[in-house]
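Novice: how would this look folded up:
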Amino acid sequence: MTLLIIIIVLALIFDFINGFHDAANSIATIVSTKVLTPVQAVIWAAFFNVMAFWIFELHVADTIAKTVKTDAISLEVIFAGLCAAIIWNLITWWMGIPSSSSHTLIGGFAGAAISHAGFGVVKMDVVLPILLFIVAAPVIGMLVSYIISVIMLWLSRKGNPYKLNNTFKGLQLLSSALFSLGHGGNDAQKVMGIIAAALVVYANQHPDSVPQWMEVIRVGGKIKHIPSWVVMGCYSAIGFGTLFGGWKIVKTMGTKITKMSPFEGVAAETAGAITLFTTAELGIPVSTTHTITGSIIGVGLTKRISAVRWGVTINLLWAWLLTIPISGLFAAGFYWLLKVFSIVAN
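Specialist: From the prediction side, this is the model:
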């Protein structure tokens, strides 16, 4: 029980770090366009992160919980995966790299599980769509934001520039709120899935001593109920984390990819929200970082190809591609250390 409690605490810490690491996703555009101050923006985003509690079903949490075979892993595996994910998130936050917290968590979880029981423990039918959406999510965000930008340009072609700018400032409050809802509904659920997996593993190991408040209910192989304290705890943790912001990453996302105006902010955030809401409904855990980055690139392309700073974008792409394998290696290392110290202790 002690290790289970430690895992739950670590998962909530990761969720908190996810909040301030990925706060840039929700607030970078609205800060860079000066619609809200940084403090106002993080409060706005944090509020809607938590509001996702009442909007989304547990499809993404179910997918994460099924990433590996819970009957073939131990609590030590989940512990090692979480430690790796936390460290990689802190490293990328410190360096101002908007990497994916989602893929950090998945890479850590899978890497530790493989060290424990081999590659067969990973459910590739679940993992492959996640890997596919490393590329698909930013591309979808880019295409949707480009289409939205073109439509808005056509609709506002005869408008007064000053009035239009004020209109888009108002609309950006709505678009950023929608994106923050998607961020909360997508990213908080990933941590719910990890905690649910830990509860299931504990139940497998102690089938006669699981209290009702720890029960995870599956119907037809899908998670239909996670204890309410887990759900609310995860949404609250990501909301509090967002309040602390991630200013280095805000600078990268809001100014270094392309110059942003309220018009572009509305298009990018709306495209990101559409992508996140759709994938959350399908149960596909995508990266909010990848999604909003692709959306920002899409609005930049409506001006001209050179409006996008491709050097920065390529550096981000490398970080995305390396996140899962590096997190997996970190987790494997942590799991190996756990085994060594366990042997020494015995």
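
Novice: please make it C-alpha for all contacts and neighbour counts, starting now.
Specialist: Fine.

Novice: in stretch 166-177, what counts as buried?
Specialist: Buried residues in stretch 166-177, counting neighbours by 16 or more other Cα atoms under 10 Å, are found at 168-169, 171-173, 175-177.

Novice: meant to ask about stretch 74-83, not that
Specialist: Under the neighbour-count criterion of 16+ other Cα under 10 Å, stretch 74-83 has 74-83 buried.

Novice: which strands and helices lie in contact with the lengthiest helix in the chain?
Specialist: Counting residues, the longest helix found in the chain (DSSP state H) is helix 161-205. Packing partners of helix 161-205 (3 or more Cα pairs under 8 Å, 6 or more residues apart in numbering; DSSP states H and E): helix 2-32, helix 38-51, helix 59-65, helix 75-95, helix 101-117, helix 228-243, helix 262-282, helix 288-301.

Novice: thinking again about what came up before, which one of the buried residues of stretch 166-177 is nearest Lys34?
Specialist: Lys34 lies nearest to Lys169 out of the buried residues of stretch 166-177, by Cα to Cα, at 8.8 Å.

Novice: contact partners for the residue nearest to that closest one when sequence neighbours are not counted?
Specialist: Closest residue to Lys169 in three dimensions, ignoring its sequence neighbours and counting by Cα to Cα, 6 or more residues apart in numbering: Pro262, at 5.4 Å. Taking Cα atoms under 8 Å, 6 or more residues apart in numbering, we find Pro262 in contact with 30, 33, 35, 165, 168-169, 172.

Novice: following up with a second sequence; could you model it the same way so I can compare the two?
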Amino acid sequence: MALEAITPLLAIVIITALVFDFTNGFHDTANAMATTISTGALKPKVAVAMSAVLNLVGAFLSVEVAKTISGGIVDENGLKTEVIFAALVGAILWNLLTWLLGMPSSSSHALFGGLIGAAVMSVGWGSVNGGTVLTKVVLPAVAAPLVAGLAAMLSTRLTYRISKNADAKATSTGYRAGQIASAGLVSLAHGTNDAQKTMGIITLALITGGAIAPHSDPPLWVILSAGTAMALGTYIGGWRIIRTMGKGLTELAPQQGFAAQTSAATAILASSHLGFSLSTTQVCSGGVMGAGLGRKGGVVRWSVASRMAVAWVLTLPAAALVGAGAEFLTEQGTWGIGLTAAILVAGAAVIWRLSRRNSVTHANVNADEIGTPAAPVEVEPVIIESPVAEATARPAAAVQSPSA
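Specialist: Below is the predicted model:
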């Protein structure tokens, strides 16, 4: 591919795609590391660093999902580069909004929604390959979380039965080690699936811009840049969503965390091999809920789960509407593209400023309240009701106030 084939607009699209990949990284860090952090198996910063490295490695293991994105979701013939830009705007803004609210929504469906909405606005409904969307996006989105949840529930019951008469301390230590290994597997699986979505989008942009031939595999530099952007985002850590996944849905012991992560990793790796572009967020959430139900006396906070489900349902149409609106602007010419870019930057800045009012970091991700030191994971919690972004558990023992 000749460098002169990269036009200014195409360069903007590639940079925007990598920004989306970065948001995908910190948005989905919780998928691999929320349970590992909440049970204390790994320290928060160590966990996200490990996840970042394995995400990068996973990006090089397969390109099947990238092929689905670049040549399956929408018809690449007659598609303009501006459409890809508009699609990414819709996906990025939805990712940032759900991150602000602490909702583990699907970055994948945000991308698909933005792409479908922008393509329909530009070319019409005929540009969407309905069969591919149904078989490789919709059906996996419904089936995978259920499969992972059922597998996690059965695995949790099995692990408790096996370790029923074993030494409690030795069992806990063993399963913490298992959690670390299974969390690494989820991170690797995440790289094989989610990093490829950005590879597919960049490849599609290169095809629509005439830089590479139709049906081409992602070039090596695309694989490397997409994997690196996701790894950097993962290392930043989406602490708000980690808090919801690790504390908001249910309280997990190491045995449950191990079962949840192993089940989720198996589902994600199988889907990547088949080219199914599923939502790793939904799969991992299903695994966490299944593990919560698998322990005797375990409780899933259905109020939190229901709000997550609403976000999942809204993600694709909401991103599609934003993508369609962005495409309407870009069709107006250079000023429209500039205005769309300005809206993206302004929207991201506003969301970031709002997030500073109630900051969640590695230092307080396991805390009883935002702003207090992280509470020890061994303390038995008392459940309290709160919004999704603040869903957490308060230890029975008193915790000092931040000002103390």
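
Novice: circling back to that earlier point, just give me the match in the second structure for the residue nearest to Lys169 of the first structure.
Specialist: Aligned counterpart of Pro262 of the first structure in the second structure: Pro254 (TM-score structural alignment).

Novice: report the separation between its match and Gly292 of the second structure.
Specialist: 11 Å (Cα to Cα, to the nearest Å).

Novice: one step back: would CSV of the helices and strands packed on helix 161-205 of the first structure with distance to Ser145 of the first structure be doable?
Specialist: Listed next are those as CSV, based on distance: least, Cα to Cα, whole Å:
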stretch, distance to Ser145 of the first structure
helix 2-32, 13
helix 38-51, 20
helix 59-65, 24
helix 75-95, 26
helix 101-117, 22
helix 228-243, 24
helix 262-282, 5
helix 288-301, 5
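
Novice: those: which one's closest to Thr252 of the first structure?
Specialist: Nearest to Thr252 of the first structure, of all these, is helix 2-32, at 8.4 Å by Cα to Cα.

Novice: that closest one maps to which residues in the second structure?
Specialist: Helix 2-32 of the first structure maps onto residues 8-38 of the second structure, going by TM-score structural alignment.

Novice: how much does that stretch stray from the first structure?
Specialist: With mean Cα distance after the TM-score superposition for the first structure, stretch 8-38 of the second structure departs from the first structure by a mean of 0.7 Å once superposed.

Novice: neighbours of the alignment partner in the second structure of Met232 of the first structure, how many?
Specialist: Taking TM-score structural alignment, the alignment pairs Met232 of the first structure with Leu224 from the second structure. Counted with other Cα atoms under 10 Å, the neighbours of Leu224 of the second structure add up to 16.

Novice: residue contacts, Leu224 of the second structure?
Specialist: 59-60.

Novice: just give me the match in the second structure for Ile134 of the first structure.
Specialist: Aligned partner of Ile134 of the first structure by TM-score structural alignment: Ala141.

Novice: Ser279 of the second structure versus the spatially closest residue to Gly178 of the second structure that is not a sequence neighbour, what's the distance?
Specialist: What sits nearest to Gly178 of the second structure in space, not counting adjacent residues and going by Cα to Cα, 6+ apart, is Phe258, at 6.0 Å. From Phe258 of the second structure across to Ser279 of the second structure, the span is 20 Å (Cα to Cα).

Novice: do the same with Val382 of the second structure
Specialist: 31 Å.

Novice: coming back round to it: enumerate every residue touching the match of Ile134 of the first structure.
Specialist: 278-279, 282.

Novice: just send the residues you listed back as TSV, with neighbour count and distance to Ala118 of the second structure too.
Specialist: As requested, the contacts of Ala141 of the second structure are exported to TSV (neighbours: other Cα atoms under 10 Å; distance: Cα to Cα, whole Å):
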residue	neighbour count	distance to Ala118 of the second structure
Leu278	28	21
Ser279	27	21
Gln282	25	24
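
Novice: pick the one among those closest to Trp125 of the second structure.
Specialist: Leu278 (22.4 Å).

Novice: what about that closest one, which SS state?
Specialist: Following DSSP: H, G, I helix; E, B strand; the rest coil, the label given to Leu278 of the second structure is coil.

Novice: show me the contacts for the equivalent of it over in the first structure.
Specialist: Counting by TM-score structural alignment, Leu278 of the second structure lines up with Val286 in the first structure. The neighbours of Val286 of the first structure, taking Cα under 8 Å, 6+ apart as the test, are 102, 130, 133-134, 137, 186, 276, 279.

Novice: determine which two of the residues you listed are furthest apart.
Specialist: Across those (Cα to Cα), the longest gap, 14.6 Å, separates Ile134 and Asn186.

Novice: so how far is Pro262 of the first structure from whichever residue in the first structure pairs up with Ala168 of the second structure?
Specialist: Aligned counterpart of Ala168 of the second structure in the first structure: Pro161 (TM-score structural alignment). Per Cα to Cα, Pro161 of the first structure is found 12 Å from Pro262 of the first structure.

Novice: which residues does the residue nearest to Gly178 of the second structure contact?
Specialist: So Phe258 of the second structure contacts 175-176, 178-179, 182-183 (Cα under 8 Å, 6+ apart).

Novice: redo these as CSV? Include distance to Leu206 of the second structure.
Specialist: As requested, these are arranged in CSV below (distance: Cα to Cα, whole Å):
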residue, distance to Leu206 of the second structure
Tyr175, 46
Arg176, 44
Gly178, 42
Gln179, 40
Ser182, 36
Ala183, 34
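
Novice: what's the closest of the residues you listed to Ala49 of the second structure?
Specialist: Ranked by distance to Ala49 of the second structure (Cα to Cα), the contacts of Phe258 of the second structure are led by Ala183 at 12.0 Å.

Novice: and for the counterpart of Met199 of the second structure in the first structure, nearest residue in space, chain neighbours not counted?
Specialist: Aligned counterpart of Met199 of the second structure in the first structure: Met192 (TM-score structural alignment). Of all residues not flanking Met192 of the first structure in the chain, Ala61 sits nearest, at 5.6 Å (Cα to Cα, 6+ apart).

Novice: right, and the one you found touches Ala197 too?
Specialist: No. Assessed by Cα atoms under 8 Å, Ala61 of the first structure is found out of contact with Ala197, at 9.5 Å.

Novice: more neighbours: these two, which one.
Specialist: Comparing Ala61 of the first structure with Ala197 by other Cα under 10 Å, the one with more neighbours is Ala61, at 31 against 27.

Novice: Gly113 of the second structure -> the first structure?
Specialist: Counting by TM-score structural alignment, Gly113 of the second structure corresponds to Gly107 in the first structure.

Novice: what does the residue nearest to Met192 of the first structure align to in the second structure?
Specialist: Under TM-score structural alignment, Ala61 of the first structure pairs with Ala66 in the second structure.
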